[in-house]
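Novice: From the sequence below, what's the structure:
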Amino acid sequence: VTTTIIFSTTTGQIQFYTFQSTYTTLQFAMIYYLRILHVQQRTLKGPNPAISTLIRRALGFALFAVSIWLIDLRACEFVNGLTQKSVLRWNLQLHAWWHVFSACALYHATMLVIYYHFDVRTNLGYFAEKAGTTGSQHQQQQRQEQQQHQQPYVAHWMGFVPVIRLRHSKQV
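Specialist: Here you go, the predicted structure:
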């Protein structure tokens, strides 16, 4: 709320640095908490190559996006294709690409959160409705046992875009 007020009521350097510091702080907080969650889950269940790939892609897209943004911010007049100083004849629209690759990084991070959401809830046995809401105690127990066998996994739509699906394993 404070950042929104400062950002919407100021201009110039104060607005720029308020936005940048808030965005950077939120990015580092997201990376920190996802890292904690990942380390906890990896310790409990062992390494998962699909999740490691998801993390590497999220970080790769984020680093690429930041690189593009920094080039656009610091060298815009040399790469925008609009000024006499520009070494290019066309505008690469780097700021637009920054948004595209930031969105890709955020999507991958969101898939990681969704995976861990289902993984933790499934393993704790309350994937379904809370106990005591509907049905007898025996029915609730059966439903929980069935849903404990719905393990999340990473699939790829069109061979590249990660999605989280639930694998229905047989009860042993």
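Novice: okay, CA-based contacts and neighbour counts for the rest of this
Specialist: Fine.
Novice: What residue, apart from its backbone neighbours, is nearest residue 62 spatially?
Specialist: Spatial nearest neighbour of residue 62, chain neighbours left out: residue 105 (5.2 Å); criterion: C-alpha to C-alpha, 6 or more residues apart in numbering.
Novice: same check, this time on residue 104
Specialist: Nearest residue to residue 104, sequence neighbours excluded (C-alpha to C-alpha, 6+ apart): residue 61, at 6.3 Å.
Novice: which residues does the one you found contact?
Specialist: By C-alpha atoms under 8 Å, 6 or more residues apart in numbering, residue 61 lies in contact with 101, 102, 104, 105.
Novice: element containing it?
Specialist: Taking DSSP states H and E as the criterion, residue 61 maps to helix 49-79.
Novice: Now the second one, please; I'll put the structures next to each other:
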Amino acid sequence: MGRPAPGRPRIALTWGTSTTGVLDGTGTRLADVLAGLTGLDAEIVVAVTADERERLGTPPPGVRVLENLPLHVLLPGCALLVHQGGFMTALTAAHHGVPQLLLPQLPNQISDAKALAASGAARILPAERTGPDDVRAAAAAVLGDDSHAVAARRLQREILDQPTPREVARALCDLAAAGT
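Specialist: As a prediction, this is how the structure comes out:
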């Protein structure tokens, strides 16, 4: 994916297909979120499925739209990830130490977003405040406040310090073999 241009942060934007499917086109629109981000002095990369790209329409000049790009490829080098608050998206960003701007719309997204925001690694925009101006202001606030990046890196360290599944399986086998 490469590194962002010097002096310009890279903002990744992705949108969950399950959110779009459940809300059937209602709720926050990806195009509105993108309109807010394009007002910032940043490199904007949108990672979507082919269906989401179609809903997006023609992106503003300078915005890169990539289809079906795995987030673990995109996130290194990003200063911010903007998304709907899907659990796996949030965990992938946390694993990479990327601050997040969450725009949750479904009940599970809202509760997950609150937990992530409590860590300091994310900021939440409620569904009724996701117009372009709101998105721009919130993204600028996250980018302009190092505390989110510090918290995201702390969360990343906590994740990386956890034992791997292989280590857990080995420990469980050792416990079973010992009869405890």
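Novice: TM-score for this pair?
Specialist: The TM-score (TM-score structural alignment, normalised by the length of structure 1) is 0.30; 89 aligned residues with a C-alpha RMSD of 5.6 Å.
Novice: Distance-wise, check the residue nearest to residue 62 of structure 1 relative to residue 112 of structure 1.
Specialist: In this structure, residue 105 of structure 1 and residue 112 of structure 1 are 11 Å apart, going by C-alpha to C-alpha, to the nearest Å.
Novice: which of the residues in stretch 38-52 of structure 1 are buried?
Specialist: By neighbour count with 16 or more other C-alpha atoms under 10 Å, stretch 38-52 of structure 1 contains the buried residues 38, 41, 51.
Novice: Figure out how far the helix or strand hosting residue 122 of structure 1 is from the centre of its chain.
Specialist: Counting by DSSP H and E, the element that carries residue 122 of structure 1 is helix 94-124. Helix 94-124 of structure 1 sits 2 Å away from the centroid of its parent chain (C-alpha atoms, centre = their mean, to the nearest Å).
Novice: In it, which residues are buried?
Specialist: Buried residues in helix 94-124 of structure 1 (16+ other C-alpha under 10 Å): 94-95, 97-98, 101-109, 111-112, 114-116, 118-120, 122.
Novice: for residue 153 of structure 1, helix, strand, or coil?
Specialist: Here residue 153 of structure 1 is recorded as strand under DSSP: H, G, I helix; E, B strand; the rest coil.
Novice: That one: neighbouring residues, count only.
Specialist: For residue 153 of structure 1, the neighbour count with other C-alpha atoms under 10 Å is 18.
Novice: same deal with residue 59 of structure 1?
Specialist: Residue 59 of structure 1: 19 surrounding residues under other C-alpha under 10 Å.
Novice: which parts of stretch 44-54 of structure 2 are buried?
Specialist: By 16+ other C-alpha under 10 Å, the buried positions in stretch 44-54 of structure 2 come out as 44, 45, 46, 47, 48, 49, 52, 53.
Novice: coming back round to it: can you verify my assumption that the residue nearest to residue 62 of structure 1 contacts residue 55?
Specialist: No: Residue 105 of structure 1 lies out of contact with residue 55 (C-alpha atoms under 8 Å); the separation is 9.2 Å.
Novice: just to revisit the earlier point, contacting residues around the residue nearest to residue 62 of structure 1?
Specialist: Shown in contact with residue 105 of structure 1 (C-alpha under 8 Å, 6+ apart): 57, 58, 59, 60, 61, 62.
Novice: Out of those, the closest to residue 156 of structure 1 would be?
Specialist: residue 57 (13.1 Å; C-alpha to C-alpha).
Novice: Toward the C-terminus, what is the element adjacent to the helix holding residue 122 of structure 1?
Specialist: Counting by DSSP H and E, the element after helix 94-124 of structure 1 in chain order, helix or strand, is helix 137-147.
Novice: other SSEs contacting the one helix or strand residue 109 of structure 2 maps to?
Specialist: Assigned by DSSP H and E, residue 109 of structure 2 belongs to helix 107-118. The contact analysis (3 or more C-alpha pairs under 8 Å, 6 or more residues apart in numbering; DSSP states H and E) places helix 107-118 of structure 2 against strand 122-124.
Novice: Okay then, goodbye and thanks.
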